[in-house]
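Asker: no sequence for this one, just the structure:
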């Protein structure tokens, strides 16, 4: 598999929006889904991670069973904002083929309002696959833009997560897969991820 195929964004998207996933405690997640924006208790001064992969989110939150991650949100954001975040991002770890040296990487990481991690994508049983899923961390200016400008809708998909998990546990993988959000290769503008592929 070529490096470009290894690091592809797979997501649910429309003409002007892309869906990312997060999981929160009910005190944050429920009002966010109800009001279409994060409540005041949501801390915009902390880094927040968004994930285009539904199954990677399920792996991270344990199908919405982990403490503090019981409410799974599908957050629809503007593609313009998403791509701005990727343009501004720095890889969260030093990669010799990408960075001149560790000093340059640390400087870039400190300045960047966003950071990227590439983690193994997951299958329906949450086992690692031989290609990567994007995690995008937002802080400072990026977190503020996310909360105030990019979000076009927030949906509580916890019931969907629980339904799919129940089918997986029952061994009905075909039915479980049929319920998964349809994710396709994101049509990235030329060069968008060149500084983020390892």
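Answerer: Good, I have the coordinates. Everything quoted here is computed from the prediction, not taken from an experiment.
Asker: contacts and neighbour counts: CA atoms only from here.
Answerer: Noted.
Asker: hmm, who's touching stretch 149-158?
Answerer: Contact with stretch 149-158 is made by 29-30, 32-34, 36-37, 63-64, 70-78, 81-82, as judged by C-alpha atoms under 8 Å, 6 or more residues apart in numbering.
Asker: in addition, the following structure is provided for comparison:
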């Protein structure tokens, strides 16, 4: 991820590390949950299925959110590899977390859709190595109910503890070694979605 604004980067675009069949998203948990998940490849019983869980395809946005794994209850950073079909199902069935009249009509209609949707989307400013906001947006995807259950039980392919990577990159940033820090970042590319697939999520 370049620290400078990319001239042709659209404001809304999913960027992620992905393969032909999987996409990697990031989450941060307290060690009792995060380490157990990385050890077994599954979320432990302490992981609450009845709570919304937010997944983030952007490594740097996750680092901004968890303070490079230093914030309380976010000390263990996980790279969660999930099925692309599941990820795209969540996008298709998501609702924006804020009301946009041009997309939703009146506020009551948006609230109804939000209640009925198993996923919700926020677009927050992407971040650079120093956590400065960039002009383009980063996807945050919230999963609840059916989506959270599918995430944990059907879409999950693998879980890796990337806290050591976060710590190393942070150390390079603090040492003023931006180029060396950037070279360690996971490669994220524009994620291919069908034309119009994000139309209900961009405004």
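Answerer: Perfect, thanks for sending it. Model, not experiment: these values are computed from the prediction.
Asker: returning to what we had before: give me the subset of the contacts of stretch 149-158 of the first structure that lies in strands.
Answerer: Counting by DSSP state E, the part of the contacts of stretch 149-158 of the first structure found in strands is 71, 72, 73, 74, 75, 76, 77, 78.
Asker: of all those residues, which comes closest to residue 164 of the first structure?
Answerer: residue 72 (13.0 Å; C-alpha to C-alpha).
Asker: what distance do you get for that closest one to residue 63 of the first structure?
Answerer: Note on residue 72 of the first structure: its distance to residue 63 of the first structure, by C-alpha to C-alpha, to the nearest Å, is 8 Å.
Asker: shared neighbours of these two, anything?
Answerer: 158, 161.
Asker: out of those two, which sits in the busier spot?
Answerer: Between residue 72 of the first structure and residue 63, counting by other C-alpha atoms under 10 Å, residue 72 is the more crowded of the two (30 against 27).
Asker: leaving out sequence neighbours, find the closest residue to that one.
Answerer: Spatially, and ignoring its direct neighbours in sequence, residue 72 of the first structure is nearest to residue 23 (4.3 Å; C-alpha to C-alpha, 6 or more residues apart in numbering).
Asker: residue contacts, residue 146 of the second structure?
Answerer: Contacts for residue 146 of the second structure (C-alpha under 8 Å, 6+ apart) come out as residue 118.
Asker: compare the ones in strands among the contacts of stretch 149-158 of the first structure and tell me which is most surrounded.
Answerer: Neighbour tally across these (other C-alpha under 10 Å): the maximum, 30 neighbours, falls on residue 72.
Asker: and that residue, what pairs with it in the second structure?
Answerer: For residue 72 of the first structure, the aligned residue in the second structure is residue 77 (criterion: TM-score structural alignment).
Asker: from residue 195 of the second structure, how far out is its match?
Answerer: Taking C-alpha to C-alpha as the measure, residue 77 of the second structure falls 32 Å from residue 195 of the second structure.
Asker: just residue 45 of the second structure next, same as before
Answerer: Taking C-alpha to C-alpha as the measure, residue 45 of the second structure falls 39 Å from residue 195 of the second structure.
Asker: what about these two, which has more around it?
Answerer: Legend: neighbour count by other C-alpha under 10 Å for residue 45 of the second structure and residue 195, higher for residue 45 (10 against 7).
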